[in-house]
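> have a look at this prediction, sequence included:
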Amino acid sequence: MTRKIGFYAVVAYVLYGLFFYWYLFQYTSPTLPFEYQGSQADPSTFLNSRELLLSEEYSRVRNFLFFISTPFEWLLYLFILLFGFSKVFKKWGETSAKHKPLQTAIYLFWLNITAFILTFPISYISYSLSKTYHISTQSFPSWMKDQLIDFWVNFVIVYLVVVVLYWLMRKSQKRWWLYGWFLSIPFTLFLTFIQPVVIDPLYNDFTPLKDKELETEILKLASASNIPADHVFEVNMSDKTSALNAYVTGIGSNARIVLWDTSLKELENEEILFVMAHEMAHYVEKHIYIGISISLFFSLFGLYFVYKLMHWIVNRWGPALKISKIEDIQSFPLVLLLISMLLFAVNPLTNLISRYEEKRADNYAIQLTDNPEAGIVTFQKLAKTGLSEVNPPLLVKIFRYSHPTMLERISKLEEESIRLQNEKQ
């Protein structure tokens, strides 16, 4: 049974990979619909022929890496179970320490380091790809530093979750998923609250915006939106990327509007103001809190499905997976496998919700700045510096895009620009 499960899993993964290779490299075409050709959303109007070719190449390879990397994780966790590595890691923990919490920490260390090493090639290929196409400006030592920070931050978070989750499993085999969800609410809020001041600074340096004249203009927009902001923050991303970005993060007193320094270098002030107006919309419309609520809503059903699926899988294939009971720590790779699969499955829906919010934020920026032309130029520069697809394939949009496509965003702004010009006439 073990060999059969492993064989069919590998075959399914290979077929899956071949499908997406065909879909991305053979079936889809970057050609724009006729009605958009020659418009400001047409990449040929703001990218030269070499940039168009690089954008097409880079996007296809990057999208392919996305689609094969997540199922590769599923295969990894499955083989950790099938070959008994999870059982071995548990034994190493038990022989190395007397106390249960320390045994769990040792188990998770070996599980995480194994996953880190086996997924490292894909991570490195992604990094190397962005370097080759001059998206990443990050040195290898700096990139490795971020990878190691990721490892330890994730280790601490996962350790806390696992200790509580498996304690709940032992105490209540039928209701652990519900109690775990209740505890995840304050934990999620706590992580969101501390992220801007504890986690994010581990990766980059954040400082108040140095250009005080620009900060004054931004704070005027904030005042017009009834946002009690005293500072705008900039982050030194130019050491890592040439791409442009800005974002809103945190909740409560730790909420921040952050500009990448690459945006400050490449965008004009009116374009930055449009970006800031967009980010302010997320604050005004409470998108961060809505996002947390949606995440918690999905996690409730997700934990329930994990609970049901684990019992079904262990009852049917427990011996092959080396799992005798759900509440045994060596079942954790199965938890990771199921959560990853569920997250991948709901990705289209969460992206759809996010694209709706981003569309509202764009509309808010148009109303607040009354300058859709600045938005058009901004999005053209975003596409240019990031070699972004203006009109991605349907499956890429569904599974990858948390924002509307550049085709949709620029076309909308172009319509608004024409409408405003007609009104002035």
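Structure received.

> okay, CA-based contacts and neighbour counts for the rest of this
Will do.

> now the helices for the stretch 301-425 of the chain?
332-369, 372-386, 394-400, 406-424 (DSSP state H, counting those that start in this stretch).

> tell me which residues in stretch 101-113 are buried?
103-112 (16 or more other C-alpha atoms under 10 Å).

> go on, stretch 116-125?
For stretch 116-125, by 16+ other C-alpha under 10 Å, it's 119, 123.

> which of the buried residues of stretch 101-113 sits closest to N48?
Comparing the buried residues of stretch 101-113 against N48 with C-alpha to C-alpha places N112 closest, at 43.9 Å.

> quick revisit: for T132, which of the helices of the stretch 301-425 of the chain is the nearest?
That would be helix 372-386 among the helices of the stretch 301-425 of the chain, by C-alpha to C-alpha, at 12.7 Å.

> JSON lines for the buried residues of stretch 101-113, including secondary structure and distance to V284?
JSON lines is the format used below for the buried residues of stretch 101-113 (DSSP: H, G, I helix; E, B strand; the rest coil; distance: C-alpha to C-alpha, whole Å):
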{"residue": "Q103", "secondary structure": "helix", "distance to V284": "46"}
{"residue": "T104", "secondary structure": "helix", "distance to V284": "43"}
{"residue": "A105", "secondary structure": "helix", "distance to V284": "41"}
{"residue": "I106", "secondary structure": "helix", "distance to V284": "44"}
{"residue": "Y107", "secondary structure": "helix", "distance to V284": "44"}
{"residue": "L108", "secondary structure": "helix", "distance to V284": "40"}
{"residue": "F109", "secondary structure": "helix", "distance to V284": "41"}
{"residue": "W110", "secondary structure": "helix", "distance to V284": "44"}
{"residue": "L111", "secondary structure": "helix", "distance to V284": "42"}
{"residue": "N112", "secondary structure": "helix", "distance to V284": "39"}
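
> okay, one more to line up with it:
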Amino acid sequence: MRKWLTGSILLYFIYGLFVYWYLFVFSKTGIPASFEGTSADPATFMSGRELILSQDYSTIKNFLYFVTVPFEWFLLFVFLITGMSRKMQEWSNATSKFFSLQSAVYFFWLSLYVTVLSFPVEWIGYQKSKEYNITTQSFSSWMKDQVIDFWVNYALMTVIVIVVYWLIRRFEKRWWLYAWLLSIPFSLFLMFVQPVVIDPLYNDFYPLQNKELEEKILAIADKADIPAEHVYEVNMSEKTNALNAYVTGIGSNSRIVLWDTTLNRLNEDEILFIMAHEMGHYVMNHIYVGIAGYLLLSLFGLFFIHLLMKMVIRRYGTLLKIHSIKELTAFPLFLILLGMLTFVSSPLSNTVSRYQEKSADIYAIEMTNDHEAAVRSFQELSKAGLSQVNPPALVKIFRYTHPTMFERILYLEEHGDKNSNHE
């Protein structure tokens, strides 16, 4: 056990050194010389101080992301190899004769263990965000969100744990297929209730207060044949200076949401472009394409997890204190494999997402026909979030669900040039 623990700590340390070297030493985030002085050059729309802050903040944020992802896997591995998972199952078994209650007790202690040990890293992220004036949230408000996160995730995951282990115990060879089939209505249900049940736990949502702007947005929606009755705004200025807008929910609960920071910082033309972008997602059914892609990946993911769990328990079960896939003790292994497969598949899912975002950008520019407002909105988004215009390749591959700001501004300019030539 000591050998494996020492090896895993050493491996994690080497990984951390590599990430540090890649982000702080190796990576160059400047734009090609041929684009210097263009609207895609951050030096043309950021001050010298903003350029330095965006570089520093983005690098720190990316470093924390890459070192945090495997940190949770490491915690779960320690939970297994030290026998804590085995002990926790024994304690949960003693609390009740009902497996559902045993599962709830076991997962509570597992969640608490990971949350408490991960808290320092989360706190560092919060402090850095506040230091660079991205976060405006007080510590008490931030802690409130952390507590809500814990209980929402615990409630949802407890249901998943109970169902998955019931299936494993009942259908050991095909549990992954039945779990996937049940995940379809469960995922759709979550997406349906999220805007009206989950999101309001964190922020207040209300119809857009600027009725004149809402009429213009709804006019674009009508032009695109979108049956929208309201645009919603959310009071994010209590928590952040960053800008955002998004589409959430499905069916009758689908919503187009604007952060009040976006309303406060961007002018009307820029907001209309962003709204047209969000409507583009609706028109091109990106939400449903995303659901289909997620379900397809989850089918293969659950199948691979089934095979990998069997293989790992067969070879290393004694070391990890796991006797069978049917035991709650094995759940940390399930989470480790799920996390790894999700991370490994993120370049694929991010590539699809970036394609969708580009399509929505093109749709928005064709709807508004205002290239200058579109470019300004992306420049303001970069400034408000202190984001790198041209991030390192690995950051883009593993983190970016949107094209980089350099790419977005560039193809909007090219689109505008083509239109001018045609005219």
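That came in fine, so what should we check first? Quantities reported herein were computed from a predicted structural model and do not represent experimental measurements.

> TM between them?
TM-score of the superposed chains, computed with TM-score structural alignment, normalised by the length of the second structure, equals 0.99; 423 aligned residues with a C-alpha RMSD of 0.9 Å.

> returning to what we had before: show me which of the buried residues of stretch 101-113 of the first structure is closest to R3 of the first structure.
Out of these, the member with the shortest distance to R3 of the first structure (by C-alpha to C-alpha) is L111, at 21.8 Å.

> state the distance from the closest one to F301 of the first structure.
26 Å (C-alpha to C-alpha, to the nearest Å).

> now render the buried residues of stretch 101-113 of the first structure as TSV, adding distance to V258 of the first structure.
As requested, these are arranged in TSV below (distance: C-alpha to C-alpha, whole Å):
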residue	distance to V258 of the first structure
Q103	40
T104	37
A105	35
I106	37
Y107	38
L108	34
F109	33
W110	36
L111	35
N112	31
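
> quick one: which of those is nearest to P348 of the first structure?
For those, the nearest to P348 of the first structure is N112 (27.5 Å; C-alpha to C-alpha).

> spit out the contact partners of that closest one.
151, 155 (C-alpha atoms under 8 Å, 6 or more residues apart in numbering).

> 10 Å instead, please
106, 118, 151-152, 154-155, 158 (C-alpha atoms under 10 Å, 6 or more residues apart in numbering).

> what's around W312 of the first structure, how many residues?
Neighbour count of W312 of the first structure, defined by other C-alpha atoms under 10 Å: 12.

> so it sits against G318, correct?
Yes. Counting by C-alpha atoms under 10 Å, W312 of the first structure does reach G318; the two are 9.2 Å apart.

> from I117 of the first structure, how far out is L76 of the first structure?
11 Å.

> sorry, slip of the keys, the one I care about is V275 of the first structure.
For V275 of the first structure, the distance to I117 of the first structure - C-alpha to C-alpha - is 38 Å.

> also A105 of the first structure?
Applying C-alpha to C-alpha, the value for A105 of the first structure to I117 of the first structure is 18 Å.

> got it, and L267 of the first structure?
Noted for L267 of the first structure: a distance of 39 Å to I117 of the first structure, by C-alpha to C-alpha.

> that older thread, now the helices of the stretch 301-425 of the first structure as JSON lines including distance to I135 of the first structure?
As requested, those are exported to JSON lines (distance: least, C-alpha to C-alpha, whole Å):
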{"stretch": "helix 332-369", "distance to I135 of the first structure": "24"}
{"stretch": "helix 372-386", "distance to I135 of the first structure": "6"}
{"stretch": "helix 394-400", "distance to I135 of the first structure": "18"}
{"stretch": "helix 406-424", "distance to I135 of the first structure": "18"}
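
> most packed of those?
helix 372-386 (a mean of 21; mean count of other C-alpha atoms under 10 Å).

> superposed on the second structure, where does that one end up, distance-wise?
On superposition with the second structure, the mean distance recorded for helix 372-386 of the first structure (mean C-alpha distance after the TM-score superposition for the first structure) is 0.4 Å.

> other SSEs contacting that helix?
helix 49-82, helix 261-266, helix 269-284, helix 332-369, helix 406-424 (3 or more C-alpha pairs under 10 Å, 6 or more residues apart in numbering; DSSP states H and E).
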